[in-house]
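Below: sequence and its predicted model.
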Amino acid sequence: MLELLLPPPVDPLWDLTEAYGADVRPERLNLVLGVYRDDTGGTPVMAAVREAEIRLAERSFSKEYRGLSGNLAFNHAMLSMVLGEGGAAERAVAVQTVAGSGALRLLADLVCRTRPGTTVWISDPAYVNHRPILEAAGLTVRTYAWLDAEGRPDTEGLLRDLGQARRDDVVLLQGCCHNPTGVDPTPETWQALADLAVQVGWVPFVDLAYHGLGDGLEADLAATRMLAERVPEMLVAISCSKNFGLYADRTGCAIVIGSSRQSLRHVETALQNAARTLYSMPPEHGAAVVATVLEDDGLRALWRAELDEMRGRIEANRSGLARQLASLGWADRAASLARQKGMFSMLPLSPHQMLRLRNGFAIYGTTAGRINIAGIPADRIPCLANGIAAVLAEQPESAVHAG
């Protein structure tokens, strides 16, 4: 049987990570995976998370199964954090998932079971795993415009493309800190998207993976909350990997918002059934940690302060890189970088130039130009800027204004 298996495509991010691991150059710099790192290059455990883990250990909780919906206190905390108390939260259900990717897949399965062959629209470019997850669930994927030639939001193209979506199509939108570009819609564009969704009847599917790391937690959730109040139905996939630092604990949540509580009567069971066939029940530890943090005023305040500190470091890295590039004669490219938000940025480099950056300077980013701004030690920013400037100077005519 196994000899009949054709060579499958390799995951591009992990393929690059393996290449980085095999690189023996001491100056190598890994900016591939979306992991927050401090100035030492480590990924610290947040103090609020550490304290929550101590409290959980002292309580000696049982390792018994929690059930198909996972940790109910965690689910309630996610509804309250993302949607606020009352309003849309009163017509929503939530289930714990295996991280944000699990939430995406669970909700995609729900869409396919409800209406097989549904078309889901994603941005171009999109998070590398969006299309594979949606297509694996049996959905049809189309794309909408995101950036113009100068790396700015292509609002006209975005609204034009989504104006072609049909009633009951699903539109996947990243709620903040767009991956891979770092380019987000303005509040006015979010309002226009809500108008279009109500007018046409397509269903927003919001992916929240970086809230708190862009403009602050409340600001980063504003578009999601506005959409939830305006549209009759909506899907939300949430990851706790980045803003709680729970990467290995695989903690996420899937939220479905309906027109009324009555409209949701079969939704939780459908999500549970889908989970049962995918992974049965989600892991408990990370969800218990998050619930403990968000239910305690002191821990919640500590977490918010740490999250703001992380956001500040990301902003400092981005502005520092922009200043360095400008000082090296690339002010236009620096301005493009400075406008972006969140953990990722798209360098204005072609795939060939990204390969040159990797081979010539031991700087690893994706072929498309994405780098993890949150993964740069502050003292390596001049080195990164010098490498980018050198590659741009070698072949400036082939650079891509990717935002």
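On my side now, so go ahead.

okay, CA-based contacts and neighbour counts for the rest of this
OK.

From Arg25, how far off is the closest residue in space to Ile122 that isn't next to it in sequence?
Excluding its sequence neighbours, the residue lying closest to Ile122 (CA to CA, 6 or more residues apart in numbering) is Thr143, at 4.8 Å. Distance of Thr143 to Arg25, computed by CA to CA, to the nearest Å: 39 Å.

Please identify which helix or strand holds Leu107.
helix 99-114 (DSSP states H and E).

circling back to that earlier point, okay, Thr143 and Arg25: which has more neighbours?
Thr143 (18 against 10; other CA atoms under 10 Å).

Let me know whether that one touches Thr119 as I believe.
No. Thr143 is not in contact with Thr119 according to CA atoms under 8 Å; the separation is 10.1 Å.

Kindly provide the distance from Arg113 to Asn30.
Taken as CA to CA, the span from Arg113 to Asn30 is 40 Å.

here's the one I want to compare it with:
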Amino acid sequence: MLKELQPQPKDKILMLMEMFKADPREQKVDLGVGVYKDANGVTPVMRAIKAAEKQLWETETTKSYTGLAGDPAFAAGMRELVLGDAVPADRVAAAATPGGTGAVRQAFDLVRMANPDVTVWVSAPTWPNHVSILKHMGIPTREYRYFDDETCAVDFDGMVADLDGLKAGDVVLLHGCCHNPTGANLTLPEFKKVAEILNAKGAIPMIDIAYQGFGDGLEADAAGVRHVVSACPESLVAASCSKNFGIYRERAGVLMAIQEDAAKTAVAQGTLNHLNRQNFSFPPDHGARLVGMILADDALKADWMAELEEMRLGMLKLREQLAEELRKLTGSDRFGFIAQHRGMFSRLGLTPEQVEKMREDHGIYMVGDSRFNVAGLNEKTVPLLAKAIAAVDKV
């Protein structure tokens, strides 16, 4: 039987990593992998995580199973962090998952259970794994226009026009903030308009928020999410702790299902528990417990927020530096959008051929659609990237 298996397509980012490692040039820059890096190229362990780990090491007495939904303190902390007071707590069912990706997968399972004929609408473009998982699960998808390659901004008119094709029971996948791969985000008024469309069509929002705190700040980054969940009777939110807590390998995520009626929350919670049981039984605990500890402790939370803000401002500074370097080199504001985008990523609007030329001629590695990781830069490598972009842009 196993001999019938066919080779699967290689992940483009992992292939890029292999190419980067094999490149003998000393002056090379990796802007493909989606992890935060400091000025020294290191993905640091945050101070609050270190402190919480020390506390846990000193006090933890067992490694026995948690509940099927994970540590309740983690779910409560993440509900408050992401949703604030947008909806009453008794309308929210929540379950810990293996990272944000696990939350996304569980959400897709949940909507298929609720509506076997569901169609999931995704932005064009979206995080490639969204589409990959949906295809693997056999769930029909449709795209809505989102990013304008000419302006490198959100094509909101196109988005609205496409969402007119929604039917009742469809799910619309939105990015809560720091859109991956483009860095171009909906404004709060645009989120409000989307919520109106969803309600008029009887469609349900599913929001993937993986970068809260990396854009305009913790509260501002959650504003769109909070409006949508408060305005729509039902919604799903998949949240990741990988980036904003720096615990990528610990795989800490959460799926929240917001009900119209609190009386139905128990059924939703039982369904989330059931899905966890079918897929991996009990979710990973270490990272989730650290996050729960930090969010429940005023001192740890304050230190985490301070370090997260340092990271956010550092990325903004790199964006502004790159936009200014390109302004000098090109004599135009064509790349001014880089300073306006938010989060770890931006999409430059270059062709795959131009991206390949930057790799071959300048040792600059980024994904073929010209998405690059801002956090992979530092003050010294920004000029290198700017020169490479300016050089290929003339071709």
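Noted; the coordinates are in hand. Given the structure is predicted, the values throughout are model-derived calculations rather than measurements.

rewinding a little: got the buried residues for the helix holding Leu107 of the first structure?
For helix 99-114 of the first structure, a neighbour-count test (16 or more other CA atoms under 10 Å) marks 99-112 as buried.

Which parts of the stretch 201-350 of the first structure are strands?
203-208, 234-239, 251-257, 344-346 (DSSP state E, counting those that start in this stretch).

follow-up on the earlier one: quick one: map the residue nearest to Ile122 of the first structure onto the second structure.
Counting by TM-score structural alignment, Thr143 of the first structure lines up with Glu143 in the second structure.

for its match, helix, strand, or coil?
State at Glu143 of the second structure, reduced to three classes by DSSP: H, G, I helix; E, B strand; the rest coil: strand.

I'd say it and His130 touch.
No. Between Glu143 of the second structure and His130 there is no contact under CA under 8 Å: 11.7 Å.

Now the strand or helix carrying Glu18 of the second structure on the first structure. Mean distance?
Using DSSP H and E, Glu18 of the second structure sits within helix 12-22. Helix 12-22 of the second structure, aligned to the first structure and superposed, deviates on average by 1.2 Å (mean CA distance after the TM-score superposition for the first structure).

Going by neighbour count, list what's buried in that helix.
By 16+ other CA under 10 Å, the buried positions in helix 12-22 of the second structure come out as 13, 16-17, 20.

what about the strands in the stretch 1-150 of the second structure?
Going by DSSP E, counting those that start in this stretch, the stretch 1-150 of the second structure shows strands at 29-30, 92-98, 120-124, 141-145, 147-148.

just those strands: most buried one?
strand 92-98 (a mean of 29; mean count of other CA atoms under 10 Å).

start and end residues in the first structure for that strand, please.
Matched against the first structure by TM-score structural alignment, strand 92-98 of the second structure falls on residues 92-98.

was I right about Val236 of the first structure contacting Ala209?
No. The criterion here is CA under 8 Å, and Val236 of the first structure misses it with Ala209 at 10.4 Å.

list residues touching both of the two?
Counting by CA atoms under 8 Å, 6 or more residues apart in numbering, no residue touches both Val236 of the first structure and Ala209.

give me the number of residues near Leu321 of the first structure?
Leu321 of the first structure: 25 neighbours (other CA under 10 Å).

ok, it - contacts?
By CA under 8 Å, 6+ apart, the contact list for Leu321 of the first structure reads 334, 381-382, 384-385.

Mind doing that once more with 10 Å?
315, 327, 334, 337-338, 373, 376, 378, 380-386 (CA atoms under 10 Å, 6 or more residues apart in numbering).

Would you mind giving me the ChimeraX syntax to select the buried ones in the residues you listed?
Restricted to buried positions by 16+ other CA under 10 Å, the ChimeraX selection for these reads:
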select :315,334,337,338,373,376,378,381,383,384,385,386
